[in-house]
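[1] Make a model of this:
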Amino acid sequence: MSMNKYLDVSPEVAAAVAAGKPVVALESTIISHGMPYPQNVETALKVEAIIRENGAVPATIAILGGRLKAGLSPEEIEYLGKKGHAVNKASRRDLAVLVARGEDGATTVTTTMIIAHMAGIKVFATGGIGGVHRGAETTMDISADLEELANTPVMVVCAGAKSILDLGLTLEYLETHGVPVIGYGTKELPAFYTRKSGFSVDYEIDTPAELAAAFHAGEEMGMRSGMLVTNPIPEAYSMDADVINSAIEKAVAMAKEQGVHGKETTPFLLATIKDITGGDSLDSNIQLVFNNARLAAQTAAELCKL
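    Below is the predicted model:
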């Protein structure tokens, strides 16, 4: 494992990686930009607890004072949760400047993958990935998450792409870049708040052991790309597709009216959808993250047996 001079791996995470024990990476944008305080901190700590219950070590990832961190203390999670939107949302393009300036950054899917890979962590659980935004054929607004999945060999367990995106174009982009899109127990791409999207995934895989075997085979062959595992939100928390889609349409129209673009888009849309749905979307968001943490920990445990 390449130790980077800007990287701090917590003793627990470093020991687990060195001993070949299961570790699951977690992002920090969900803490600072995904939910209000104190719910963000409670959720982050609960996700860590779920990973432990399922036999793995959690490694929440962030940039603190210009240091790349793999494995945060509860105090550091609390700090990010309280600081909220004042923390920079850090994508790949932001890393060098934030590190050079000694600033804080909440990691997106992209930067969590980069830092996890540096630290020797192979499995990462998140909510939803970014993708190709609606209207991208004119705006060129495509999330760096997709490019990272093409280039960094980390398995990302998510609930599909956020349905605020153009899901068809997101799948096309991943296919062009050779990223396998796996449905966990489903042939259909889950759309974050709902279990169905009308789009097909590349493969359906039904057990953590099979997921681990597929990722391991790619690794052994020297395939550079990551693997995207889409795990549908549990039935009990799945939202009505019409309700969520109409909320999304409204939010997208509001973003356009208010000239919201770039990295402000996703936080704006998620907050607006939460307001329109009376908070139901936030509850769903929390439950799907818990569900992904479970699957990621079980898969990481299987991967360590190979």
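[2] can we go C-alpha only for contacts and neighbour counts from here?
    Fine.
[3] so which helix or strand takes in residue 300?
    Using DSSP states H and E, residue 300 sits in helix 280-303.
[4] Tell me how far residue 139 lies from residue 256.
    Applying Cα to Cα, to the nearest Å, one obtains 12 Å for the distance of residue 139 from residue 256.
[5] what do you get for residue 269?
    On the measure of Cα to Cα, residue 269 and residue 256 end up 11 Å apart.
[6] neighbour count winner among the two?
    residue 269 (22 against 11; other Cα atoms under 10 Å).
[7] Now show me the structure for the sequence below, then we'll compare the two:
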Amino acid sequence: MDETVDRERVVDLVRATIEEDLAGGVDVTTTSTVDPDQLSIAELVARADGVVAGLEIAELVMRQVAAPDDVEIEHGVTDGASVHEGDVLMTIRGKTRQLLTAERTALNLLCHLSGVATLTRRWVDAVEGTGAVIRDTRKTMPLLRILEKYAVRCGGGKNHRMGLSDAALIKDNHVIAAGGVAEAFRLVRKAYPDIAIEVEVDSVEDALIAVESGAELILLDNMDVPQLVDAVSKVAGRARLEASGGLTLDQARAVAETGVDFLAVGALTHSAPVLDIALDLREA
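    Next up is the predicted model:
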């Protein structure tokens, strides 16, 4: 994990996920079938090609289930690495009971985060060379945002705001409530003079109103390629532009080539398939 990740929050999250599995206090299958002193080696192995994210999270799960000094862990790769089917991502040596109890929680997090990183990398690769940046959204799983946005970074994407207080995003409902784009912008700027403001618009005309109001970042919502080209031409560099809404991977490059600065892709976090990773156990 990088320095932007709140490690204390991650530890709390990991503990909660472990408690979810151990709500009854014990892993009844493992304690019934495995001697308490048995030692094993577990390998986390990629079952498909992709980009890995969350290895430190998986390690943290292992060390939370076991006493920290009861496991020896060796990383085969680091987060953000491209991996191939059969690659060993991590090797853990410890008590078999603890390894098996931690297995599903560690894999749930690792497979999901690696799936987010893998999908992000596909989008980043699709727009390579255009100058456009792939960004995520707030369409994240509740309580997993800090990890999912980390996984986006592992895949080469950038983060939009983390929460509602980081920056202002004036959306269509705010515009309706305020009585127009210009008025909504004025009210936010008055209340928060120093905060970054992005304005969502669904027409080139409203984009120009936002620019004239002082907006430096404009979200072009559900516009097709010709509309995006028109918006880029008419805004003419006076504000940064972000395409969003209904974007698909097969059209990503065409959208990026319109000259927008960002593509906001909710699918990175809300629709990423997991990367298949397994835990293979063998005798120590």
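[8] tm score of chain vs chain?
    Here the TM-score for the pair of chains, by TM-score structural alignment, normalised by the length of the second structure, is 0.25; 126 aligned residues with a Cα RMSD of 6.4 Å.
[9] what residues are up against residue 13 of the first structure?
    Applying Cα atoms under 8 Å, 6 or more residues apart in numbering, we find residue 13 of the first structure in contact with 23, 57-59, 70-71.
[10] Which of these has the largest number of neighbours?
    Counting by other Cα under 10 Å, top hit in these: residue 23 with 31 neighbours.
[11] Pull the number of nearby residues for residue 55 of the second structure.
    By other Cα under 10 Å, 26 other residues sit near residue 55 of the second structure.
[12] Tell me how far it lies from residue 199 of the second structure.
    Taken as Cα to Cα, the span from residue 55 of the second structure to residue 199 of the second structure is 37 Å.
[13] Over to residue 268 of the second structure?
    22 Å.
[14] cool, residue 225 of the second structure as well?
    From residue 225 of the second structure across to residue 199 of the second structure, the span is 19 Å (Cα to Cα).
[15] what's residue 108 of the second structure in contact with, if anything?
    Taking Cα under 8 Å, 6+ apart, we find residue 108 of the second structure in contact with no residue.
[16] Now the helix or strand that contains it: buried residues?
    In this assignment (DSSP H and E), residue 108 of the second structure forms part of helix 96-126. In terms of neighbour count (16 or more other Cα atoms under 10 Å), helix 96-126 of the second structure has its buried residues at 96-107, 109-124, 126.
[17] and the next element down the chain from it?
    Next along from helix 96-126 of the second structure, by DSSP H and E: strand 133-135.
[18] Tell me where the stretch 1-150 of the first structure has strands.
    Taking DSSP state E, counting those that start in this stretch, the strands of the stretch 1-150 of the first structure run over residues 7-9, 23-26, 57-64, 67-70, 88-90, 105-107, 123-125.
[19] With respect to burial, which of the ones you listed scores highest?
    Of these, the one with the most neighbours on average (mean count of other Cα atoms under 10 Å) is strand 23-26, at a mean of 31.
[20] Now do it: which elements does it pack against?
    Contacts defined by 3 or more Cα pairs under 8 Å, 6 or more residues apart in numbering; DSSP states H and E place strand 23-26 of the first structure against helix 11-18, strand 57-64, helix 109-118, strand 123-125, helix 280-303.
[21] again, only using 6 Å
    Under the contact definition 3 or more Cα pairs under 6 Å, 6 or more residues apart in numbering; DSSP states H and E, strand 23-26 of the first structure sits against strand 57-64, strand 123-125.
[22] Now render the ones you listed as CSV, adding distance to residue 14 of the first structure.
    Shown next, in CSV, are those (distance: least, Cα to Cα, whole Å):
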stretch, distance to residue 14 of the first structure
strand 57-64, 10
strand 123-125, 15
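[23] Okay, strands next: where are they in the stretch 51-200 of the second structure?
    In the stretch 51-200 of the second structure, the segments counted as strands under DSSP E, counting those that start in this stretch are 72-75, 82-83, 88-95, 133-135, 168-170, 197-201.
[24] among the ones you listed, which is nearest residue 43 of the second structure?
    Closest to residue 43 of the second structure of the strands of the stretch 51-200 of the second structure is strand 88-95 (Cα to Cα; 4.6 Å).
[25] quick one: the closest one to helix 96-126, angle?
    Here strand 88-95 of the second structure runs at an angle of 170 degrees relative to helix 96-126 (axes from the mean of the first three to the mean of the last three Cα atoms, to 10 degrees).
[26] Relative to residue 299 of the first structure, which of the helices and strands packed on strand 23-26 of the first structure is closest?
    Taking these one by one with Cα to Cα, strand 123-125 is closest: 7.9 Å.
[27] Need the contact partners of the closest one.
    By Cα atoms under 6 Å, 6 or more residues apart in numbering, the residues outside strand 123-125 of the first structure that reach it are 24-26, 154-157, 292-293, 296.
[28] Disregarding residues adjacent in the polypeptide, which is nearest to residue 42 of the second structure?
    residue 281 (4.5 Å; Cα to Cα, 6 or more residues apart in numbering).
[29] any idea how far the one you found is from residue 211 of the second structure?
    Going from residue 281 of the second structure to residue 211 of the second structure by Cα to Cα gives 59 Å.
[30] What is the end-to-end distance of stretch 168-187 of the second structure?
    End-to-end distance for stretch 168-187 of the second structure, by Cα to Cα: 11 Å.
[31] In that stretch, which residues are buried?
    Across stretch 168-187 of the second structure, burial judged by 16+ other Cα under 10 Å covers 168-172, 174-175, 178, 180-186.
[32] Stretch 218-231 of the second structure now?
    In stretch 218-231 of the second structure, counting by 16+ other Cα under 10 Å, buried: 218-223, 225, 227-229, 231.
[33] if we take those residues, which one ends up nearest to residue 242 of the second structure?
    Set against residue 242 of the second structure, the nearest of those by Cα to Cα is residue 219 (4.6 Å).
[34] The helix or strand encompassing that closest one vs strand 197-201, what angle?
    Here residue 219 of the second structure, judged by DSSP H and E, is contained in strand 217-221. With the same axes, to 10 degrees as the basis, strand 217-221 of the second structure and strand 197-201 are set at 30 degrees to each other.
[35] and after strand 217-221 of the second structure, which helix or strand comes next?
    According to DSSP H and E, the helix or strand after strand 217-221 of the second structure is helix 225-235.
[36] quick one, that next one and strand 217-221 angle?
    160 degrees.
[37] Show the subsequent helix or strand relative to helix 225-235 of the second structure.
    That would be, after helix 225-235 of the second structure and using DSSP H and E, strand 240-244.
[38] And that next one, what does it pack against?
    Against strand 240-244 of the second structure (3+ Cα pairs under 6 Å, 6+ apart) you get strand 217-221, strand 262-264.
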